[in-house]
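Q: Got a sequence here, can you build the structure:
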Amino acid sequence: MKKMSKLEAVLWNIAFPGFSQLLMGHYIKGVLFVVLEFVMNVNSRFNQAIMYSFLGEIEKAEMVINYQWLMFYPCVYLFSMWDGYRSAMPADEKYSFLPFVFCAYFVTVGLMVSPKVTIFQVHPGPVFLPMLFLIPGLLIGFFIKFLLAAKLYTK
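A: Sure thing, here's the model as predicted:
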């Protein structure tokens, strides 16, 4: 089994969920994440929506996307990142799951509200709005992690 850094584990899973698990020799988990990502991606038509979004054709992206399938995506995607991170982190590290969990929550909410949200007269759509919702998820997750860790050290 290959040992990798936390950053490397997260970056491989950003590239494709399951890659860091495969590289670390966790083949069953790695294959499961790859298959889940593929099934969700194909059934939600996510790649087509990404293409339309980057071409500025947000309405087409909204037309092709299957929200029911895509709502699974943030949780599996971020859990895959967390699992890779967890496999590479020191055993005594506490609360590092919080940024991943809050990102999954916020990205899912961003996806759900994406048909209705316009920011400064720009409609970000089902790809870019969830990406923007990643930011408050990270901030809140790291803030709560900091609070819990500080409370732990003051006792």
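
Q: Only C-alpha atoms from now on, for both contacts and neighbour counts.
A: Will do.

Q: so where's the longest helix in this protein?
A: helix 125-154 (DSSP state H).

Q: so what's the closest residue to T118 other than its chain neighbours up against?
A: Nearest non-adjacent residue to T118, counting by Cα to Cα, 6 or more residues apart in numbering: P124, 6.8 Å away. By Cα atoms under 8 Å, 6 or more residues apart in numbering, the contact set of P124 is 58, 114, 117-118.

Q: now do F97
A: Contact analysis of F97 by Cα under 8 Å, 6+ apart lists W82.

Q: State the distance from it to G84.
A: Plainly put, F97 is 11 Å away from G84 if you go by Cα to Cα, to the nearest Å.

Q: Show me which residues of stretch 142-155 are buried.
A: By 16 or more other Cα atoms under 10 Å, the buried positions in stretch 142-155 come out as 142, 144-146.

Q: oh, I was asking about stretch 115-124
A: Quick answer for stretch 115-124 (16+ other Cα under 10 Å): 115, 117, 123-124.

Q: can you check stretch 126-135 too?
A: Buried positions in stretch 126-135, judged by neighbour count with 16+ other Cα under 10 Å: 126-131, 133-135.

Q: tell me which element the nearest residue to N41 once chain neighbours are set aside falls in.
A: Excluding the flanking residues, the one nearest N41 by Cα to Cα, 6+ apart is N47, at 6.8 Å. Here N47, judged by DSSP states H and E, is contained in helix 46-54.

Q: Please give the structure of this sequence too, so both can be compared:
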Amino acid sequence: MEDRKIKEYKSPIAALLWSFTLPGFGQIYNEQYFLGIIFMIWELGVNTISHLNLSIMESFHGDFTKAHNIINYQWGIFYPSVWCFSMWQAYNRAFSINSHLEGKINNKYQLVGFLFGFTFGMDLGIFWHFNFIPNDHNLPLNLLSSPVFSGLFIGLLLAFIGHYIERKIKRHNGIV
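A: Alright, predicted model coming up:
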């Protein structure tokens, strides 16, 4: 029923970037208003309870100890899953909308390895960042002592590994 209303092309990249900005924005771009509002409420709740924005602010100010002490880790590790799932869902929904407009059925999902790796890597980086605290004040290594920066760094590293593995599996199975 929802597909009949949508009559215009939706850019998967735009949908992903809208959800990158704030979970739920990509769903609103794809005209999934209820789901978009749910994602926004979930994001705001997790973000507020975990004090993630305060940790991000302290990380950018260079006070990594304060960034470490301020974050509520029990809630902070939920944020990557909400963020990445929102991006994945918006991206794949835009693909589905476009396939429907072309009269095709889309049953292939994209970016599974990338966003799964990103989620897992960010959780790993957030949870284990204190293992990267250097004894000297070498700035590049010191960045990894922040839960935010280590989460993003390890998240991106595992995202590209996940994407590589997904591409290998798809090529092996003749999907790509």
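
Q: circling back: what separates the longest helix of the first structure from the chain centre, distance-wise?
A: 12 Å (Cα atoms, centre = their mean, to the nearest Å).

Q: now do stretch 77-96 of the first structure
A: With Cα atoms, centre = their mean, you get 13 Å for stretch 77-96 of the first structure.

Q: what comes up buried for that stretch?
A: Buried, per 16+ other Cα under 10 Å, within stretch 77-96 of the first structure: 77-89, 96.

Q: Check those against F106 of the first structure and report the nearest one.
A: Checking the buried residues of stretch 77-96 of the first structure against F106 of the first structure with Cα to Cα, the nearest one is L78 at 11.3 Å.

Q: Go ahead and list the helix or strand containing that closest one.
A: helix 73-88.

Q: any idea of the angle that helix forms with helix 125-154?
A: 40 degrees (axes from the mean of the first three to the mean of the last three Cα atoms, to 10 degrees).

Q: quick one: helix 73-88 of the first structure aligns where in the second structure?
A: Alignment note (TM-score structural alignment): helix 73-88 of the first structure is matched to residues 79-94 of the second structure.

Q: Mean distance between the matching stretch and the first structure after superposition?
A: Stretch 79-94 of the second structure, aligned to the first structure and superposed, deviates on average by 0.5 Å (mean Cα distance after the TM-score superposition for the first structure).

Q: which residues of the second structure does the helix holding N47 of the first structure align to?
A: Using TM-score structural alignment, helix 46-54 of the first structure pairs with 52-60 in the second structure.

Q: what sits against S20 of the first structure?
A: Counted by Cα under 8 Å, 6+ apart, S20 of the first structure has contacts 8-10, 12-13, 30, 84.

Q: so how far is S150 of the second structure from the residue most central in space within the second structure?
A: Nearest to the geometric centre of the second structure sits C84, at 2.7 Å (Cα atoms, centre = their mean). Going from C84 of the second structure to S150 of the second structure by Cα to Cα gives 17 Å.

Q: Make JSON lines out of the buried residues of stretch 115-124 of the first structure and add secondary structure and distance to V107 of the first structure.
A: Listed next are these as JSON lines, based on DSSP: H, G, I helix; E, B strand; the rest coil; distance: Cα to Cα, whole Å:
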{"residue": "P115", "secondary structure": "coil", "distance to V107 of the first structure": "14"}
{"residue": "V117", "secondary structure": "coil", "distance to V107 of the first structure": "14"}
{"residue": "H123", "secondary structure": "coil", "distance to V107 of the first structure": "16"}
{"residue": "P124", "secondary structure": "coil", "distance to V107 of the first structure": "13"}
